[in-house]
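# What follows is a protein structure lacking sequence information:
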């Protein structure tokens, strides 16, 4: 496989048609090597328009979903970022390339260890991988300028919203299959949030979220 041609095709045929047009985001997709975060057995599928299995029932999201969320979050170099659902570490690496620091929370120890290794090999030094249940966020380093949930939730937990700084942005896919909506939520004042629906999609439920009905957290 011609890796660079496959990367170019992913960007031009999958990601641009999904209204990802920010040149900084598109350039980043060339710089952060997606194939380095894909399990070796699936390396030939690194640029395919699909979710890639990571083991233990977890997946990497399709490239177009990750790229679109990254674009909508408008991450800045001064931003403190929280990601919930580390997976392979690829989304954390993308966020880290634009942010000051990223804390990413992974529920499963084996997956967290793989993500740490992937990030270290990729030379990403401004990401902290924490092995914990992230459905309540991460109060130790709150508030955050950016929060992203790398998995679907029935609704956004209140505890996570409270960790968003005024002016901060949160991206998540909300709802239940077959109807889910990617949303961008902005904290416009203390305890006041503005929600914009971005696009309809269906992605796997955030690890552990389906075991916590109500989300009154």
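Great, that's in hand. Just so it is clear, the structure is predicted and the values come from calculations on it, not from any experiment. Numbers count the residues shown, from 1 in each chain.

# From now on I want contacts and neighbour counts done on CA atoms only, so please keep to that.
OK.

# now stretch 4-16: how far from the chain's centre is it?
19 Å (Cα atoms, centre = their mean, to the nearest Å).

# okay, now the one to match up with it:
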């Protein structure tokens, strides 16, 4: 139980988030909705942000970064059209929330984060929560993670003015970016 909110209240807020912010706004993939229903977003924000963890807005996670708005996570994840056997690259780990959602939908997730403190915290958090098919790598996400390429899907959750060529090169034939 968290000091600000009970587990039951957080579970109800998560159900409402999925129904009202994600499903009702157009995300229809049942697997994506189910994954978002099972990933505890409040575990990916600081203690002082827990009460607002399921609000339809990005929240600060430190180092000048934010956890993405839930609807954006749902929409970007649905666009990948994952079936369960894919290897996915995420660029911009942040707190690890998107990686956790992807972990429930893909065989293997590699996530790039350029901020050492965020990468370290995300890897520890994902391990603590039992997401065993996610590996967080610290480095320049625009270079991708060639060691595990090719990827069936790549999602860029960090701002990018254009698609970096290394990401296109690391995309499997028929893959989605």
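Happy to help now that I have it. Note that the structure is predicted; figures quoted are calculated from it, not measured.

# so where do the helices sit in structure 1?
For structure 1, the helices defined by DSSP state H cover 3-9, 23-31, 63-73, 90-96, 109-121, 158-161.

# post-alignment, the third one versus structure 2, mean distance?
Relative to structure 2, and after both are superposed, helix 63-73 of structure 1 has an average distance of 0.6 Å to its aligned residues, where the measure is mean Cα distance after the TM-score superposition for structure 1.

# That helix aligns to what range in structure 2?
Aligned using TM-score structural alignment, helix 63-73 of structure 1 spans residues 70-80 in structure 2.

# what's the answer for the fourth one, then?
Counting by TM-score structural alignment, helix 90-96 of structure 1 pairs with residues 97-103 of structure 2.

# What are the buried residues along that stretch?
Within stretch 97-103 of structure 2, the residues that count as buried by 16 or more other Cα atoms under 10 Å are 97-103.

# how about TSV for those, with distance to residue 17 of structure 2 added?
Compiled in TSV, these are given as follows (distance: Cα to Cα, whole Å):
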residue	distance to residue 17 of structure 2
97	15
98	15
99	18
100	17
101	14
102	18
103	20
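
# Now for the residue positioned nearest the centre of structure 1: which residues touch it?
Geometric centre of structure 1, nearest residue: residue 150, 4.2 Å, by Cα atoms, centre = their mean. Residue 150 of structure 1 makes contact with 61, 83-86, 172, 206, according to Cα atoms under 8 Å, 6 or more residues apart in numbering.

# Structure 2: which residue goes with residue 39 of structure 1?
So residue 39 of structure 1 corresponds to residue 46, using TM-score structural alignment.

# neighbours around its match, how many?
15 (other Cα atoms under 10 Å).

# Next: residue 163 of structure 1.
By the criterion of other Cα under 10 Å, residue 163 of structure 1 has 22 neighbours.

# which one in structure 2 is aligned with it?
So, by TM-score structural alignment, residue 163 of structure 1 is matched to residue 170.

# cool, and residue 201 of structure 1?
Matched by TM-score structural alignment, residue 201 of structure 1 corresponds to no residue in structure 2.

# distance of the nearest residue in space to residue 201 of structure 1 that is not next to it in sequence from residue 189 of structure 1?
Closest residue in space to residue 201 of structure 1, ignoring its immediate chain neighbours: residue 180 at 5.5 Å, by Cα to Cα, 6 or more residues apart in numbering. Relative to residue 189 of structure 1, residue 180 of structure 1 is positioned 27 Å away (Cα to Cα, to the nearest Å).

# and what of residue 167 of structure 1?
With Cα to Cα as the criterion, residue 167 of structure 1 and residue 189 of structure 1 are 7 Å apart.

# Quick check, residue 152 of structure 1 in contact with residue 179.
No: using Cα atoms under 8 Å, residue 152 of structure 1 is not in contact with residue 179, being 11.0 Å away.

# who's more crowded, those two?
Per other Cα under 10 Å, whichever of residue 152 of structure 1 and residue 179 has more neighbours is residue 152, with 25 against 10.

# Please identify the residue in structure 2 that aligns with that one.
Correspondence of residue 152 of structure 1 to structure 2, assessed by TM-score structural alignment: residue 159.

# Same check on residue 25 of structure 1?
Aligned partner of residue 25 of structure 1 by TM-score structural alignment: residue 32.

# What number of residues are in the vicinity of its match?
Using other Cα under 10 Å, residue 32 of structure 2 has 26 neighbouring residues.

# Tell me which residues touch it, please.
74, 77-78, 101, 105.

# so which of those residues hold up in structure 1?
Of the contacts of residue 32 of structure 2, the ones still in contact in structure 1 (both residues aligned by TM-score structural alignment, their matches' Cα atoms under 8 Å) are 74, 77-78.

# Select from those the one having the most neighbours.
The most crowded member of these is residue 74, carrying 26 neighbours; neighbours defined as other Cα under 10 Å.

# Put together CSV for the contacts of residue 32 of structure 2, with distance to residue 24 of structure 2 on each row.
As requested, the contacts of residue 32 of structure 2 are arranged in CSV below (distance: Cα to Cα, whole Å):
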residue, distance to residue 24 of structure 2
74, 12
77, 16
78, 14
101, 19
105, 21
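
# Looking at those, which is nearest residue 122 of structure 2?
Checking the contacts of residue 32 of structure 2 against residue 122 of structure 2 with Cα to Cα, the nearest one is residue 101 at 13.2 Å.

# All good on my end, thank you.
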